[in-house]
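Novice: curious how this folds, go ahead:
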Amino acid sequence: MNSIFGNIDDLYLFFCVVEEGSLLAASKKLHLPPSTMSRRLSALESRLNLRLLEKQGRELVATQTGKETFQAIRSGMENLESSFTQIMTHSEEVAGSIRLAIPHNFYRAFVGDVVEDFVRQHPRVNVELALSQEHSMPETNRDLLMTFDLTGLDGMVARPLFRAQHGFFASPEYLDKVGPIDTLEQLQQLDWLSADRQRDMPVYQDDEFIQVLQIKPKLVINDINAIAGAVVRGLGIASLPYRHISKDMKVVQVLPQYHRSDKQAYLVYKERKYQPRALTLLVEALLEASAMLKYGKPVVQGD
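Specialist: All right, here's what the predicted structure looks like:
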């Protein structure tokens, strides 16, 4: 659309610079060189005979006139973005590649079934799964990460999946060796097995915070199923999710009135705007499957 403003997308460039907070951030969003954007913005200002942006340090910021212009066009630009996003969402072919990084136990719990159903329903989609406890930062809008730890993931979209409730478990053989455990101080001194390197473990009674245990893990394995196996074999005590405990496991819940803080799992990805339809559908499928999971307390031996 040509007018006194020039091409309408030059106005959109200006809109994005103000909305994103800098020329560099807007250029990354729009995948345009900063030099190209700067040239086109200067041309827009010349055509309008208005000063919309000015230097502040190393960044371009809106002048007072620019702020007023931004507010005047904001609603229209957002409506255009929303309309085109809806059109792209409904018309985009469900195809392409998706990369999903998840812990091993997530795959066995529910993700494997969801992904297999997904690729059957969408034969033009390729899914690459990376099974690992380590962070795999989403780098493109086709990357997904499942994690309990949001450290270093600022600026990402983090959708809650489920909360994992924990109890303290050990084998009868191990408890026979160490003797009765009646206090948190005794609990703290045991041989701890852990799926992470955490040393400070907040302990609760119901919803009330009691204290922080200072534990020293004897064995760290970044797989909760491996830790559960080590507990069964009598190597020590661990905080285990209730969903990993079944009646046929030879373990005992220690100090059942206490528990560590629940662990929140998240599905993490880059900003959803203009997200590929294949990724949108997989996100929805994973969230729906997670909502169906049961994470209640187990019926432990002796009940």
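
Novice: use CA for all of it now, contacts and neighbours both
Specialist: Noted.

Novice: next, Leu281: secondary structure please.
Specialist: Applying DSSP: H, G, I helix; E, B strand; the rest coil to Leu281 yields a three-state assignment of helix.

Novice: what about it, neighbour count?
Specialist: Neighbourhood size, Leu281 [other Cα atoms under 10 Å]: 14.

Novice: for Gly66, same thing?
Specialist: Gly66: 20 surrounding residues under other Cα under 10 Å.

Novice: repeat for Leu279
Specialist: Neighbour count for Leu279, taken as other Cα under 10 Å: 25.

Novice: I'd like the structure of this one too, to check against the first:
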Amino acid sequence: MPRDHINELTAFLAVAKERSFTRAAAELGVTPSALSHTVRGLEERLGVRLLSRTTRNVATTDAGEQLQKRVGPLLEQVSAELDSVASLGSKPAGSIRITCTDAAIELVFRPKLLAFLRQYPDINIEFSMDYAFVDIVAERFDAGVRIGEAVEKDMVATRVGPDWRFCVVGSPDYFRRHLPPATPHDLRRHNCINMRMTTAGGNLKWEFREPTGREISFRFTGQTTFSNSMLVLNAAIDGIGLGYIPYDLAKPYIETGSLVEVLLEWSLECEGPYLYYPSRRLHSPAFAALVEAMRYHIPIARE
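Specialist: The predicted model follows:
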């Protein structure tokens, strides 16, 4: 394929992804006018309009969407294979893009990230914090992190953490003003700190396990709603209300007395986090090094 054709496709895919000539031009390091000229050349050569342009935004036409879906993954595969070949005989290097929640960043990556970056100074990692179920192929991420039950079946999944236990916590000041709940049903009388989950169609459900083993779930009302776990944690520490978060996030504050856990006997465990990525993609040595560094090894019980 002539080099000009590759440049045209690269330009088109950047604009289709960013939905903006300005942002795509900044990513590619060219001017918006030069980028527009390149894309127009591709449209003229193919004899079909690929982008619908207005004064406010840019969107793919049906033909453009089809080209993006078919050609985008192929060029990514070629780029990954070239990076893999180029890295043979040298230290792992390159950029890795990961989409995950703030809890995953804090509990999975943060404990190991400093040592990993010091060991591989030529590797750059970009974390995109998102609670939505992002299409990592379409959005050009190398991988994502989800709890096991949410990983799609067509993905390769590597365990990167132990099972998570969710807990209900509040500050000592809050409990000086409110009687602690004896059962999850009592939470209806409390100011519960909610977390918005776009994938769940509303606020996160608070899930519990009854002493009989039956699982139950509720959605509670409260004065505050946040978009991630760390903000819920901070609000609970500040005494705003009760938060429902992974125990390991709250553990340091429970140990120092800044938070108090309630309903311990009702708490629910779920399958731990997995790093997931497409099975068909050839990954670089840099990505392979990251997977191995973050891999969770289940402790072996000693007799």
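
Novice: quick check: TM-score for this pair?
Specialist: The TM-score (TM-score structural alignment, normalised by the length of the first structure) is 0.56; 213 aligned residues with a Cα RMSD of 3.9 Å.

Novice: just to be sure, Pro252 of the second structure is in a helix?
Specialist: Yes - Pro252 of the second structure sits within a helix when classified using three-state DSSP.

Novice: tell me the SS of Ile165 of the second structure?
Specialist: For residue 165 of the second structure the amino acid is Arg, not Ile. Applying three-state DSSP: Arg165 of the second structure is strand.

Novice: in this structure it contacts Glu265, no?
Specialist: No - in this structure, Arg165 of the second structure is not within contact of Glu265 by Cα atoms under 8 Å, at 11.5 Å.

Novice: buried residues in the longest helix that the second structure contains, which are they?
Specialist: Using DSSP state H, we find that the single longest helix of the second structure is helix 62-86. Residues of helix 62-86 of the second structure classed as buried: 64, 67-68, 72, 77, 80-81, 83-84 (neighbour count, 16 or more other Cα atoms under 10 Å).

Novice: C-terminal to that helix, what's the next element?
Specialist: Under the assignment DSSP states H and E, the closest C-terminal helix or strand after helix 62-86 of the second structure is strand 94-100.

Novice: outside of that following strand, which residues touch it?
Specialist: Contacts to strand 94-100 of the second structure, defined as Cα atoms under 8 Å, 6 or more residues apart in numbering, come from residues 122-131, 134, 136, 140-146, 286-287.

Novice: and those residues, which are buried?
Specialist: For the contacts of strand 94-100 of the second structure, a burial check counting by 16+ other Cα under 10 Å picks out 123, 127, 130-131, 136, 141-146, 286-287.

Novice: quick one: which of the residues you listed is nearest to His190 of the second structure?
Specialist: Tyr131 (25.5 Å; Cα to Cα).

Novice: ok, average deviation of the helix or strand hosting Asp113 of the first structure from the second structure?
Specialist: Assigned by DSSP H and E, Asp113 of the first structure belongs to helix 112-121. With mean Cα distance after the TM-score superposition for the first structure, helix 112-121 of the first structure departs from the second structure by a mean of 3.7 Å once superposed.

Novice: helix, strand or coil for the residue nearest to the spatial centre of the first structure?
Specialist: In the first structure, the centroid-proximal residue (Cα atoms, centre = their mean) is Val268; its distance is 2.7 Å. Following three-state DSSP, the label given to Val268 of the first structure is strand.

Novice: that one and Thr140 of the first structure, how far apart?
Specialist: As judged by Cα to Cα, to the nearest Å, Val268 of the first structure and Thr140 of the first structure stand 12 Å apart.
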